[in-house]
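Asker: What would the 3D arrangement of this be:
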Amino acid sequence: MATANVGLWLYENGGGAEVEAKIVQALKQRNITSVSNLNLRDAYSHQGQIICHDVVMEDLSLFFSYNAGQQSPYQVYLYEAISQRVPTINNYAAFALSEDKFKTSYLLHSHGIPTADFRLCHKSDLAGLKQAMRDWGGRIIYKPTDGWGGAGIVKIEGEQALDMLAPFLADSALQYLYLERFIDYDNTDYRVDIVDGQYIGCYGRRARKDDWKTNISSGGSVFVREPSDEVVTLALKAAAISGLEIAGVDIIYDREQEKFVVLEVNGIPAFATPEQEKLGLNFNQKKIDAIVNLIDRTVHVAQAKVA
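Answerer: Predicted structure coming up:
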């Protein structure tokens, strides 16, 4: 008889469906059943229950949500509500933090983790924007606080460019601007995967020749890269501070300040695609095993509390 019933929602492209099948099989071997495709886009709430594809979400032992590309505000809203009743992975508070670049950098910086210099200001604070430009050598990076995959990230060079942007900012729906100092780096980064406080694997990403963004969705490419102990330790600390059970930590080397810095902590880092596995990124099974161990332990801890 199954000891637990876990709900799953994973991305399917890029080998995601195969990864999910392995997770389902591994859980089954531990006497844990699972229900797949619990996309909260299709869910509704009625009389104190959230129902998705005829599954009462509150009856689950745990909900594992792992799809970065299809998280609408409605889905996130229900994700938060569900987290109040059953364990979720990632836990909702850490997931929500990782979705906000400013709050993540703010927390990491307060714990002594090196990050890019950053500033948050009201959209009408043109003087503050220009001061950041001066302080950071004439180049700043604007990032949407809730973007992913490099979408919406813009490099702004010179105060004249800010003057040209001022009318647009005044008319936009933006209320505030998150800015970072443009870091002098070699156009490559480290993506370090962490699960349950354990180092899983690492790979590098390289920006295309005519760009500076390493994100794959922005044209960056993946290559095999071994991290130093310093990089791994920094990633482990950043993941722990963020509270994420599963994290992908993006790290670059600041050539001007001669130190590694954490750019982002991602709550839904992708598994290696079949094409990337052929390149030598061979950590998928280790990551699957660690996630299954995490799910197993989490549901049994929750059951012990109820008992």
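Asker: switch to C-alpha atoms for all contacts and neighbour counts from now on
Answerer: Noted.
Asker: Leaving out sequence neighbours, find the closest residue to the most centrally placed residue in the chain.
Answerer: For the chain, the residue nearest the mean C-alpha position is Asn266 (1.8 Å; C-alpha atoms, centre = their mean). With sequence-adjacent residues excluded and distances taken as C-alpha to C-alpha, 6 or more residues apart in numbering, Asn266 is closest to Gly248, at 4.9 Å.
Asker: same deal with Pro274?
Answerer: Gly15 is the one closest to Pro274 (C-alpha to C-alpha, 6+ apart), at 6.2 Å.
Asker: measure the one you found to Gln29 for me?
Answerer: With the distance defined as C-alpha to C-alpha, to the nearest Å, Gly15 ends up 22 Å from Gln29.
Asker: Which of the two has more residues huddled nearby?
Answerer: Shown here are Gly15 and Gln29; by other C-alpha atoms under 10 Å, Gly15 has more neighbours (15 against 10).
Asker: residue ranges for the helices of the protein, please.
Answerer: Secondary structure of the chain (DSSP state H): helices located at 16-29, 73-83, 92-98, 101-110, 126-135, 159-171, 229-242, 274-279, 284-306.
Asker: Name the residues of the first one that are buried.
Answerer: When burial is assessed from 16 or more other C-alpha atoms under 10 Å, helix 16-29 yields the following buried residues: Gly16, Val19, Glu20, Lys22, Ile23, Val24, Ala26, Leu27.
Asker: what's the angle from it to helix 284-306?
Answerer: For helix 16-29 against helix 284-306, the angle by axes from the mean of the first three to the mean of the last three C-alpha atoms, to 10 degrees is 50 degrees.
Asker: Show me what helix 16-29 packs onto, helices and strands only.
Answerer: The contact analysis (3 or more C-alpha pairs under 8 Å, 6 or more residues apart in numbering; DSSP states H and E) places helix 16-29 against strand 4-10, strand 32-35, helix 284-306.
Asker: how about this one, so we can line them up?
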Amino acid sequence: MKLAILSRNSKLYSTRRLVEAARELGHSVRVLDPLRCYLRIASDGFSLHYKGRPIAGYHAVIPRIGASVTRYGTAVLRQFELMGTSTPNSSDAILRARDKLRCHQLLAAAGIGMPTTVFGDNPDDTHDLLSMLGPPPHVIKLNEGTQGAGVMLTEKLSASRGVIEALRGLYANFLVQEFVAEAKGADLRCFVVGGKVVAAMKRQAPKGDFRSNLHRGGTAKGVKPTAAEQDVAIRAARVLGLGIAGVDLIRSARGPLVLEVNASPGLEGIEEATGADVAGEIVRYVAVRQRRAEQQRIAREK
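Answerer: Below you'll find the model as predicted:
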């Protein structure tokens, strides 16, 4: 299999591990910076160039598109798709996951448990908006924040109103959610590949914080998720159309609740915490998926 990995930095742990796994499994692999890819779009076909040369013939592409380049990165990925390249996470699926509001609406419509969430635009509606949510504490999240950035906890109603007013003054898009106290600052990252949970870790927030992200000083250890937690994680990835996903859950009195679904989950934390070969699982899944797509194409042409 001729494999491309879309990544801004070939030295990142996740990118390096995917390259290593692909080569160990006998595949040809190349890392492409999506911002150095440029596109020709015409009714007679689609083409891609990279650093002055045409690129084509890739059987599969694994997107590692950061939040800061979502728009351009997904356009490049869509071009690969239009040229017939297989991908475990389509451009549309990534966009669904990146927009927290859209993601939450889709998950809730599918009956997947999640913290109660409210969203509004007009300052005149803030009081009623918060009354729809219930009493504080409240969790306020930027709609496109990552790694715990742009997530705030307010313990008083006046504080919630103040933060909301400040964010509206900055023209920021944000959500407000209930705070699930029984989670005790911990969450569960379930790594889903091809419709199964291949690894999971419990992350604990540092003392004095409620965010368990490893980038925020949280700690992690490998765990075996319950059948219910695995089912919720797999369903969440499926609803968004993601073959590869990091699904963050919290354990609540009413069962597992989805906090977020990450379309480009990092490998370092979960491989270190669990000892699992997650990169190998990803490459094997992509290879199987690509072979099936090729068989279907051949069958259609007969």
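Asker: Return the set of buried residues in stretch 293-307 of the first structure.
Answerer: Buried residues in stretch 293-307 of the first structure (16+ other C-alpha under 10 Å): Asn293, Leu294, Ile295, Asp296, Thr298, Val299.
Asker: export these to TSV and tack on distance to Arg181 of the first structure?
Answerer: Output for those, formatted as TSV (distance: C-alpha to C-alpha, whole Å):
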residue	distance to Arg181 of the first structure
Asn293	39
Leu294	37
Ile295	39
Asp296	42
Thr298	39
Val299	42
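Asker: Just give me the closest of the residues you listed to Met57 of the first structure.
Answerer: Val299 (14.4 Å; C-alpha to C-alpha).
Asker: can you pull the contacts of the nearest residue to the closest one once chain neighbours are set aside?
Answerer: Leaving aside its chain neighbours, Val299 of the first structure sits nearest to Ser61 (5.9 Å; criterion: C-alpha to C-alpha, 6+ apart). Going by C-alpha atoms under 8 Å, 6 or more residues apart in numbering, Ser61 of the first structure touches Ala4, Asn5, Val6, Gly7, Val86, Pro87, Val299, Ala302.
Asker: Try it again at 6 Å.
Answerer: Ala4, Asn5, Val6, Val299 (C-alpha atoms under 6 Å, 6 or more residues apart in numbering).
Asker: what about Val31 of the second structure, how many residues close to it?
Answerer: 20.
Asker: follow-up on the earlier one: would you tell me which of the helices of the first structure gets closest to Val195 of the first structure?
Answerer: Val195 of the first structure lies closest, by C-alpha to C-alpha, to one member of the helices of the first structure: helix 284-306, at 6.3 Å.
Asker: Taking strand 4-10 as reference, get the angle to that closest one.
Answerer: 140 degrees.
Asker: So which other helices or strands are in contact with helix 284-306 of the first structure?
Answerer: In this structure, helix 284-306 of the first structure makes packing contacts with no helix or strand, judged by 3 or more C-alpha pairs under 6 Å, 6 or more residues apart in numbering; DSSP states H and E.
Asker: hmm, who's touching it?
Answerer: Residues outside helix 284-306 of the first structure that contact it (C-alpha under 6 Å, 6+ apart) are Ser61.
Asker: cutoff 7 Å now
Answerer: Contact with helix 284-306 of the first structure is made by Ala4, Ile23, Ala26, Leu27, Ser61, Leu62, Val195, Asp196, Ile200, Phe271, Ala272, as judged by C-alpha atoms under 7 Å, 6 or more residues apart in numbering.
Asker: The first one and His300 of the first structure, how far apart?
Answerer: Using C-alpha to C-alpha, Ala4 of the first structure is found at 8 Å from His300 of the first structure.
Asker: for the last one, same thing?
Answerer: If you measure Ala272 of the first structure against His300 of the first structure using C-alpha to C-alpha, the figure is 29 Å.
Asker: cool, the fourth one as well?
Answerer: Counting by C-alpha to C-alpha, the separation of Leu27 of the first structure from His300 of the first structure is 13 Å.
Asker: what touches both of these two?
Answerer: Jointly contacting Leu27 of the first structure and His300 under the rule C-alpha under 7 Å, 6+ apart is no residue at all.
Asker: Give me the buried positions along stretch 38-52 of the second structure.
Answerer: Tyr38, Ser47, Leu48.
Asker: how about JSON lines for those residues, with distance to Arg96 of the second structure added?
Answerer: As requested, those are exported to JSON lines (distance: C-alpha to C-alpha, whole Å):
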{"residue": "Tyr38", "distance to Arg96 of the second structure": "23"}
{"residue": "Ser47", "distance to Arg96 of the second structure": "25"}
{"residue": "Leu48", "distance to Arg96 of the second structure": "24"}
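Asker: Of these, just say which sits nearest to Thr74 of the second structure.
Answerer: Closest approach to Thr74 of the second structure among the buried residues of stretch 38-52 of the second structure (C-alpha to C-alpha): Tyr38, at 12.2 Å.
Asker: The closest one against His49, yeah?
Answerer: Yes - in this structure, Tyr38 of the second structure is within contact of His49 by C-alpha atoms under 7 Å, at 5.4 Å.
Asker: sorry, back to before: how much space between the residue nearest to Asn266 of the first structure and His46 of the first structure?
Answerer: For Gly248 of the first structure, the distance to His46 of the first structure - C-alpha to C-alpha - is 36 Å.
Asker: same check, this time on Ala304 of the first structure
Answerer: Ala304 of the first structure is 29 Å from His46 of the first structure, by C-alpha to C-alpha.
Asker: same thing with Phe63 of the first structure?
Answerer: 19 Å.
Asker: Give the aligned equivalent of Ala228 of the second structure in the first structure.
Answerer: In the first structure, the residue paired with Ala228 of the second structure according to TM-score structural alignment is Glu230.
Asker: try Leu249 of the second structure
Answerer: Match for Leu249 of the second structure (TM-score structural alignment): Ile251.
Asker: which non-adjacent residue is nearest that match?
Answerer: Val262 (4.6 Å).
Asker: burial of the counterpart of that neighbour in the second structure, as a residue count?
Answerer: Using TM-score structural alignment, the partner of Val262 of the first structure in the second structure is Val258. Val258 of the second structure has 25 neighbouring residues, counting by other C-alpha under 10 Å.
Asker: does Val258 of the second structure really touch Arg251, like I thought?
Answerer: No - with contact defined as C-alpha under 7 Å, Val258 of the second structure does not reach Arg251; the gap is 9.2 Å.
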